[in-house]
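Participant: structure, please.
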Amino acid sequence: APVKPAAPAAGVLWRRGDSGPGVRELQARLRQTQWLFDGPTGTYDDLTERAVSGFQGKRGLPRTGATDTVTWRRLVSMSREPGTWDLYLMGGQPPGAPDPRCLTGRVLCIDKTSRTLRWMVDGRTVSTMAVRFGATGTPTREGVFRVYWKSRHHWSTLYDSSMPYAMFFSGGQAVHYSYDFAARGYAGGSHGCVNVRDEAAIAALYGQVRDGDKVVVHR
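Facilitator: The predicted structure follows:
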């Protein structure tokens, strides 16, 4: 009897390490189906890989963690076309290429244009999160700084407000979690600090950053 040809392997569309608008749409659809609770960031990270693997296992597909054409078609059939709000829910805009000053050592790489913070170690992006900056009258300073003080439960006496997970880098300016940013998004602004709205993300970041780590604030 003639040998039946093997079915062609499903082509991989995206895998860990990839980035771009396709990955952002994948993440938005994974959020809709309750497999991903972060992002979308546009970067195929470990959380995305885990979400895809879980989705595949639930549907009886090989748990590769990479998004192939079969996985993608199944996900598309179970979700709706994401709109701008779905795609940029957390990040304002997709992160641009990291500033060259961010490519060596341990760096909080903060991009004012895309309103994102990347935590980078030796040129590799460990995590990315949405940030908000100072209002017009109190801008966030740009340049290269160092984390000189960390304060987990910081309270600002100057502004009479809570600044959890504060990592100070320039005068009174710090990267910290903002309840206001979480509630109001980009409708508000800070007094110069770099606000983070994702508490789980900054809690993890706070645990990794050390005094003396570099901070680059750029456009």
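Participant: C-alpha from now on. contacts and neighbour counts both.
Facilitator: Fine.
Participant: three-state assignment of C109?
Facilitator: Taken by DSSP: H, G, I helix; E, B strand; the rest coil, the conformation at C109 corresponds to strand.
Participant: same thing with G137?
Facilitator: Relying on three-state DSSP, one would call G137 coil.
Participant: can you list the residue ranges for strands in the chain?
Facilitator: 12-14, 67-68, 106-111, 116-121, 124-132, 143-146, 149-156, 161-170, 173-177, 194-196, 214-218 (DSSP state E).
Participant: specify the angle between the fourth one and strand 106-111 in degrees.
Facilitator: What that stands for is strand 116-121. Compare the direction of strand 116-121 with that of strand 106-111 by axes from the mean of the first three to the mean of the last three Cα atoms, to 10 degrees and you get 160 degrees.
Participant: so who does V194 touch?
Facilitator: V131, R132, F133, G134, T140, Q173, A174, V175, H176 (Cα atoms under 8 Å, 6 or more residues apart in numbering).
Participant: I'd like those laid out as CSV, including neighbour count and distance to G212.
Facilitator: Formatted as CSV, these follow (neighbours: other Cα atoms under 10 Å; distance: Cα to Cα, whole Å):
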residue, neighbour count, distance to G212
V131, 29, 21
R132, 28, 23
F133, 22, 22
G134, 18, 23
T140, 21, 19
Q173, 19, 15
A174, 23, 14
V175, 28, 14
H176, 27, 17
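Participant: output the residues you listed in a markdown table; the columns should cover distance to R24.
Facilitator: As requested, the contacts of V194 are arranged in a markdown table below (distance: Cα to Cα, whole Å):
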| residue | distance to R24 |
| --- | --- |
| V131 | 18 |
| R132 | 20 |
| F133 | 23 |
| G134 | 27 |
| T140 | 28 |
| Q173 | 31 |
| A174 | 29 |
| V175 | 25 |
| H176 | 25 |
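Participant: out of the strands of the chain, deepest packed?
Facilitator: Each of these was scored by mean neighbour count; the highest is strand 194-196, a mean of 27, by mean count of other Cα atoms under 10 Å.
Participant: I have a second one here; can you model it like the first so I can compare?
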Amino acid sequence: MGSAFLRKSALTAVAGTAVAALLLTGCTAEGTEASERPSDESSQEETDGEGGEGGDEEARDEVLMDFGDETDQVRELQARLLQLEHFAAQPTGYYGDVTLGAVSEYQRAAGMDVSGTVFRSTWDALLGETEDPTQEELFPPQQLMGYGDNSDQVRELQARLGQLDHFTENPTGYYGDVTTSAVVAYQQARGVEATGTVFQETWDALVAETATPTEEEMFPPLEIPEVEPAQELDERCLTGRVLCISKTTNTLAWVIDGEVELTVDVRFGAEETPTREGEFEVYWKSRNHHSTLYDSPMPYAMFFDGGQAVHYSEDFAANGYNGASHGCVNVRDEAAIAGLFDDVVEGDRVVVYW
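Facilitator: Below you'll find the predicted structure:
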């Protein structure tokens, strides 16, 4: 049960209220985010339950499956979630980002504590709402590429679709909503079953009518505007541990007791979905986060205000400032934010300012 159970039983009241906002206002790499966290009331009940009869409570809600597992039971989980339209890919047996998001969304819809982890209570409820998966549901025809993939072949797919004007963004290598829509458009145009997933038939047809992408088509140059000259830190950033985020310089500075430990480029939400200014604190960290609202990845997410978080964005890394989030603070240096994620702890302050 380990970390998943501890996470469920050590939450504050502010985290509980943040869950609803998180589900409704998430943002993504192409404009992303949201998943969830158990309520304070339920976590208090679990805390109170430890000791005495708590052993029975714990046994009833043991962890059956969690992120990183790879088993036949996970494959069945995915097939059952697919029956309820919570799972957007094909069953693989691996419990990754997409499965975590699907489980979180099922828990939310079922009125459970939202954790993204399959406890016995989650599994029992899911069994009661679904049928035993068929062999075809468990082992569908093998796809070449599909939602959630991240590879050079996906980048090539995007470049080839771009040659036919079905993909209008710069290739990123990530198979998300934009790529799915582009594949559907291509399949419809060619009279192939429009699944949004690339099977051999789709790939063979696409390869036959496109040229091998050039290096420039695969990795187009980015137009990145000059950042404003450095400015002094906001005075709120000069004491304690602070993620100091300037909208003027498009930078995030990790500051400890007035000393800048790290500075990275960031981008913010669009005009319709702005990143909120103010003083906040990190209330939840989710290393392998996946937005249930936008079905998009949010690695190294550090939530500070409802669904708004600091997180790595592959779209930002690929397209620079030719895009925006849905309110989150995007970071494009993956190595830097991976290290920052390990350094920051829940309760550290976040200051967003002009």
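Participant: coming back round to it: okay if I get the strands of the first structure as CSV plus distance to A203 of the first structure?
Facilitator: Formatted as CSV, those follow (distance: least, Cα to Cα, whole Å):
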stretch, distance to A203 of the first structure
strand 12-14, 29
strand 67-68, 29
strand 106-111, 14
strand 116-121, 13
strand 124-132, 12
strand 143-146, 19
strand 149-156, 9
strand 161-170, 7
strand 173-177, 9
strand 194-196, 10
strand 214-218, 17
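Participant: between the ones you listed, which one is closest to R74 of the first structure.
Facilitator: strand 67-68 (10.2 Å; Cα to Cα).
Participant: Provide the aligned range in the second structure for that closest one.
Facilitator: Per TM-score structural alignment, strand 67-68 of the first structure has no counterpart in the second structure.
Participant: now do that strand: which elements does it pack against?
Facilitator: Strand 67-68 of the first structure sits against strand 12-14, with contacts defined as 3 or more Cα pairs under 8 Å, 6 or more residues apart in numbering; DSSP states H and E.
Participant: contact partners for the equivalent of F133 of the first structure over in the second structure?
Facilitator: Correspondence of F133 of the first structure to the second structure, assessed by TM-score structural alignment: F268. By Cα under 8 Å, 6+ apart, the residues touching F268 of the second structure are K247, P274, T275, A324, S325, H326, G327, C328, V329, N330.
Participant: ok, now how distant is F268 of the second structure from M65 of the second structure?
Facilitator: Between F268 of the second structure and M65 of the second structure the computed distance is 35 Å (Cα to Cα, to the nearest Å).
Participant: what number of residues lie near the counterpart of E142 of the first structure in the second structure?
Facilitator: Matched by TM-score structural alignment, E142 of the first structure corresponds to E277 in the second structure. By other Cα atoms under 10 Å, the residues close to E277 of the second structure number 14.
Participant: pick the one among the contacts of V194 of the first structure closest to A166 of the first structure.
Facilitator: H176 (4.4 Å).
Participant: correct me if wrong: A338 of the second structure contacts A301.
Facilitator: No - with contact defined as Cα atoms under 8 Å, A338 of the second structure does not count as touching A301 (9.8 Å).
Participant: excluding its backbone neighbours, what's nearest the match of F133 of the first structure?
Facilitator: V329 (5.1 Å; Cα to Cα, 6 or more residues apart in numbering).
Participant: and for F5 of the second structure?
Facilitator: Per Cα to Cα, 6+ apart, closest to F5 of the second structure is V63, 7.8 Å.
Participant: quick one: what's aligned to the one you found in the first structure?
Facilitator: For V63 of the second structure, no residue is aligned by TM-score structural alignment.
Participant: run a quick neighbour tally on V63 of the second structure.
Facilitator: 19.
Participant: can you find the partner of the residue nearest to F268 of the second structure in the first structure?
Facilitator: Counting by TM-score structural alignment, V329 of the second structure lines up with V194 in the first structure.
Participant: separation between that match and R73 of the first structure?
Facilitator: 39 Å.
Participant: kindly report the same for W149 of the first structure.
Facilitator: 48 Å.
Participant: next: C102 of the first structure.
Facilitator: 37 Å.
Participant: ditto for A28 of the first structure
Facilitator: Taken as Cα to Cα, the span from A28 of the first structure to R73 of the first structure is 15 Å.
Participant: same question for S151 of the first structure.
Facilitator: Taking Cα to Cα, one finds S151 of the first structure at 46 Å from R73 of the first structure.
Participant: with F169 of the first structure instead?
Facilitator: On the measure of Cα to Cα, F169 of the first structure and R73 of the first structure end up 46 Å apart.
Participant: check the separation of the first and last residues in stretch 241-259 of the second structure.
Facilitator: Stretch 241-259 of the second structure: ends 10 Å apart by Cα to Cα.
Participant: counterpart of that stretch in the first structure, which residues?
Facilitator: Counting by TM-score structural alignment, stretch 241-259 of the second structure sits on residues 106-124 of the first structure.
Participant: same check, this time on stretch 190-201 of the second structure
Facilitator: Residue span in the first structure matched to stretch 190-201 of the second structure, by TM-score structural alignment: none.
Participant: can you pull the contacts of the residue nearest to Y179 of the first structure when sequence neighbours are not counted?
Facilitator: Spatially, and ignoring its direct neighbours in sequence, Y179 of the first structure is nearest to R197 (7.0 Å; Cα to Cα, 6+ apart). Residues counted as contacts of R197 of the first structure (Cα under 8 Å, 6+ apart) are A130, V131, Y177, S178, Y179, F181, A182, G185.
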